[in-house]
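S.K.: predicted model, plus sequence, below.
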Amino acid sequence: METLVNNISIEKSSSSKIGSVDFDNLPFGSIYTDHMLVCEYVDGDWERPKIKPYANLSLDPASKIFHYGQSIFEGMKAYKDEDGQAWLFRPEDNHARLNISASRMAMPELPKEYFMEGLTALLQLEKDWIPTTEGSSLYIRPFMFASGVGFHASPADRYTFLICLAPSGPYFGGKVKVLIEEKFARAANGGVGYAKAGGNYAAQFYPTKLAVEKGYQQVIWTDDNTHEFIEEAGAMNIFVRINDTLLTAPTNDRILDGITRKSILELAKAEGIQTEVRKVKVSEVVDAAQNGSLKELFGAGTAAVVSPIAGFGYQGKDYELPELENSFAKRLKKRITDIQYNKVEDPFGWRFKV
């Protein structure tokens, strides 16, 4: 039986899996809710989004996603406050970035109303799946891929957009030790590093595998030309604290315009923390580690929010970072998550009620 919500067609699942889920022990991103949103681009236009039971997709082997990699995605979260109300964090920024990625990958941009109305309808339907255990949230994965067929190396004529949901626990646990990359690059000038294209992440796996074999959990990416400047940490933006100044690289062709990154910069300014958005040399970080002025390194992204780095390796030598009681990482993560979970006022207008 189908119903309409915000002009979104909804076909409800005949039964729910929610009763079998242990919400106190959630892995990250591997348990999925009962429904998903699907929207098809056909004959030069987007059809109305539909919400259906979560199920496998059927694709022609000649679908261009398999051959030419036209695939983009976003990462978001929904949160539930103490009163049971559901919230999103800066969702319009995710829509805008999705379309930036789509444009770069020669894919059609998705209308804002389809994204926002479809997402809202899906979350209202799946509201009971939003966990309330501390540190947990409902991870949201909007993504688009080329479903049109053909072996000719050209953009597809058909695309599929979906939103799937996964109740999830914290992304990272424990201390993270990273390796500053000296050979491989995450992205290059003129490339697609600023887009959330699936291939960007696939290309990271091999260098990260090599780093893991050396005893590290992640890679700090450096520029593709000289490997002289640090750019990102794994799949996150990176922040460096030298003395009491917080540094991060400027966005460019190679660096993703992270929503958490932007939020941290605004929060730091509001907190009176001095920030600098500029190129950061590897040698500057190493020198600061040696003379004791390097206080913190941390990654910032939707999944982990803030992920402190305990130490890094470079040119065969390891450097440990001090453990701080009142770190910027803890302070800024608390400020962001308190806004996300509706525990404090939101002077920035970031919170979106579902």
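M.R.: Structure received. In this text the structure is predicted, and so the values were computed from the model without any measurement.

S.K.: switch to C-alpha atoms for all contacts and neighbour counts from now on
M.R.: OK.

S.K.: who's in contact with residue 191?
M.R.: Residue 191 makes contacts with 253, 254, as judged by C-alpha atoms under 8 Å, 6 or more residues apart in numbering.

S.K.: so how far is residue 98 from it?
M.R.: According to C-alpha to C-alpha, to the nearest Å, residue 191 and residue 98 sit 17 Å apart.

S.K.: same deal with residue 144?
M.R.: 9 Å.

S.K.: quick check: neighbours shared by these two?
M.R.: Common neighbours of residue 144 and residue 98 (C-alpha under 8 Å, 6+ apart) are 72, 73.

S.K.: please identify which of those two sits among more neighbours.
M.R.: Set residue 144 next to residue 98 and count neighbours by other C-alpha atoms under 10 Å: residue 144 wins out with 27 against 24.

S.K.: the more buried one falls within a strand, correct?
M.R.: Yes: assessed by DSSP: H, G, I helix; E, B strand; the rest coil, residue 144 belongs to a strand.

S.K.: just give the nearest non-adjacent residue to it, would you?
M.R.: Among residues not flanking residue 144 along the chain, residue 161 sits closest, at 4.2 Å (C-alpha to C-alpha, 6 or more residues apart in numbering).

S.K.: for that neighbour, what are its contacts?
M.R.: 38, 39, 40, 41, 142, 143, 144, 145.

S.K.: ok, the fifth one touching residue 91?
M.R.: No: at 11.0 Å, residue 142 and residue 91 do not qualify as touching, with contact defined as C-alpha atoms under 8 Å.

S.K.: use this one as the comparison:
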Amino acid sequence: MATTINITKRTDTKINNVDFNNLIFGTVFTDHMFYCDYKDGQWQQPQITPYQAMSFDPAARVFHYGQAVFEGMKAYKDEEGKIFLFRPDQNFKRINKSSARLAMPEFPEDFFFEGLTELLKLDSAWIKPGVGNSLYLRPFVIATEPAISASPAKEYRFMIILSPAKAYYAGKVRVLFAEKFSRAANGGVGFAKAAGNYAAQFYPTSLAQKKGYQQVIWTDANSHENLEEAGTMNVFFRINDTLITAPTSDRILDGVTRKSLIQLCDDLNINCEVRNITVSEIKTAAKNGSLKEIFGAGTAAVISPVEAFEHAEELFELPEIENSYGSLLKDSMLKIQHNLAEDKHGWRYEVR
């Protein structure tokens, strides 16, 4: 198996046409992309080429049976121009875990990290220094074999594309607790970053948006009583001085930001419980004043504070508080990611 990447560089650059102060998340892409095909039972020669459209057969299985998984990562640049990733080993493990669940071949670790490194070195100018600036990395795998029989594909393409980013959500969000629709069920693919998980959320989320809410916080499929995660984020609840987040399961994504925040809580002496939490518990806490914060946590959003939630036609506004746990944790996370604070857990990965 080849261990070096075939690199074709772009002769010019698109960067001078980009307004980095007015980025719309996920709509602007850098000069290059990485891809590697799986054929004849093995991964082929990895490629880096200029970012461009690609052609696929109409019968490619991804279009018919949804064999597609992805990851979300970020690269950061400090004031000295050094480039860092945040816990990329976790993303590598998770994309292969997701692939395995969808009967797709796992990607080699050396290809993954070499691809990331060479791509980021080529497009390093797209990573702007400063807290809040980042380069969003989207590794993904799709089934490319042209066949419409209902079985796993024999051919795949692994790709990485890059998109400069600022904050994913501006300001606080309003959420709706799910009462009818479900994101995932026991024994399903909720733990995987399968493309179909997100497609299935779009309709109920659009209904919530028509009511003035940005996101849905999903409840379990059986009882719709246990609060689990939001559309693009894991979710944390603060009752008095305790943070609570749901345990991972078949239904809940093992978020890299989530697990990092749990560790940061320990570092900062914030009590954090990983346990089931119910709609009724949160509504009771909101009514008696002990519910202090709700926030989402994810790679794109980092932390998104929630200002209000609705359930069963009851609306609850959350209080404005100073020195919130969400803001404290976000500040701590960003400082580690941007090389502005000690990295006692070895989370930063320098791109050399």
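M.R.: Yep, it's here. These figures come from a predicted structure and were not determined experimentally.

S.K.: tm score of chain vs chain?
M.R.: For this chain pair, the superposition-based TM-score is 0.98 by TM-score structural alignment, normalised by the length of structure 2; 350 aligned residues with a C-alpha RMSD of 1.1 Å.

S.K.: ok so, going back, ok, the contacts of residue 161 of structure 1 vs residue 196 of structure 1, which is closest?
M.R.: residue 143 (9.6 Å; C-alpha to C-alpha).

S.K.: tell me the counterpart of the closest one in structure 2.
M.R.: By TM-score structural alignment, residue 143 of structure 1 lines up with residue 140 in structure 2.

S.K.: any idea what sits nearest its match, other than its immediate chain neighbours?
M.R.: In space, residue 140 of structure 2 is closest to residue 70, 3.9 Å off (C-alpha to C-alpha, 6+ apart).

S.K.: check contacts around whatever residue of structure 1 lines up with the one you found.
M.R.: Alignment note (TM-score structural alignment): residue 70 of structure 2 maps to residue 73 of structure 1. Listed by C-alpha under 8 Å, 6+ apart, the contact set of residue 73 of structure 1 reads 98, 141, 142, 143, 144, 196, 197, 198.

S.K.: using the three-state scheme, assign residue 121 of structure 1.
M.R.: Secondary structure, three-state DSSP: residue 121 of structure 1 is helix.

S.K.: next, count neighbours for whichever residue in structure 2 pairs up with it.
M.R.: Aligned counterpart of residue 121 of structure 1 in structure 2: residue 118 (TM-score structural alignment). Using other C-alpha under 10 Å, residue 118 of structure 2 is surrounded by 17 other residues.

S.K.: do the one 10 residues further on as well
M.R.: Counted with other C-alpha under 10 Å, the neighbours of residue 128 of structure 2 add up to 22.

S.K.: could you find the closest non-adjacent residue to residue 240 of structure 2?
M.R.: Nearest residue to residue 240 of structure 2, sequence neighbours excluded (C-alpha to C-alpha, 6+ apart): residue 290, at 5.0 Å.

S.K.: the one you found contacts residue 237, correct?
M.R.: No: between residue 290 of structure 2 and residue 237 there is no contact under C-alpha under 8 Å: 10.8 Å.

S.K.: the more surrounded of the two?
M.R.: Neighbour comparison, residue 290 of structure 2 and residue 237: the larger count goes to residue 237, with 23 against 14 (by other C-alpha under 10 Å).

S.K.: which residues does that one contact?
M.R.: 243, 244, 245, 291, 292, 293, 294, 295.

S.K.: counterpart of the third one in structure 1?
M.R.: In other words, residue 245 of structure 2. So residue 245 of structure 2 corresponds to residue 248, using TM-score structural alignment.

S.K.: list the contacts of that match.
M.R.: 238, 239, 240, 276, 277, 278, 279, 280.

S.K.: and the third one, what helix or strand is that in?
M.R.: Read that as residue 240 of structure 1. strand 236-242 (DSSP states H and E).

S.K.: mean deviation of that strand from structure 2?
M.R.: Superposing on structure 2 and averaging over aligned pairs (mean C-alpha distance after the TM-score superposition for structure 1), strand 236-242 of structure 1 comes out at 0.4 Å.

S.K.: now do stretch 93-102 of structure 1
M.R.: Averaged over the aligned pairs, stretch 93-102 of structure 1 sits 0.3 Å from structure 2 after superposition, using mean C-alpha distance after the TM-score superposition for structure 1.

S.K.: next one: the closest residue to residue 204 of structure 2 other than its chain neighbours from residue 203 of structure 2, what distance?
M.R.: If the residues on either side of it in the chain are set aside, residue 204 of structure 2 comes closest to residue 181, at 6.8 Å by C-alpha to C-alpha, 6+ apart. Per C-alpha to C-alpha, residue 181 of structure 2 is found 10 Å from residue 203 of structure 2.

S.K.: the two: which has the busier surroundings?
M.R.: residue 181 (18 against 12).

S.K.: the more buried one maps to what in structure 1?
M.R.: By TM-score structural alignment, residue 181 of structure 2 lines up with residue 184 in structure 1.

S.K.: which SS state does that match fall under?
M.R.: coil.

S.K.: check which helices and strands the lengthiest helix in structure 2 sits against.
M.R.: The residue-count maximum for a helix in structure 2 (DSSP state H) belongs to helix 195-210. Here helix 195-210 of structure 2 touches strand 68-70, strand 215-219, going by 3 or more C-alpha pairs under 8 Å, 6 or more residues apart in numbering; DSSP states H and E.

S.K.: deepest of those strands, which one?
M.R.: Of all those, strand 215-219 carries the top mean neighbour count, a mean of 26, counting by mean count of other C-alpha atoms under 10 Å.

S.K.: in structure 1, what range does that strand match?
M.R.: Going by TM-score structural alignment: strand 215-219 of structure 2 matches residues 218-222.

S.K.: name the residues that touch the matching stretch?
M.R.: Contacts for stretch 218-222 of structure 1 (C-alpha under 8 Å, 6+ apart): 176-182, 184-186, 207-208, 211-212, 228-234.
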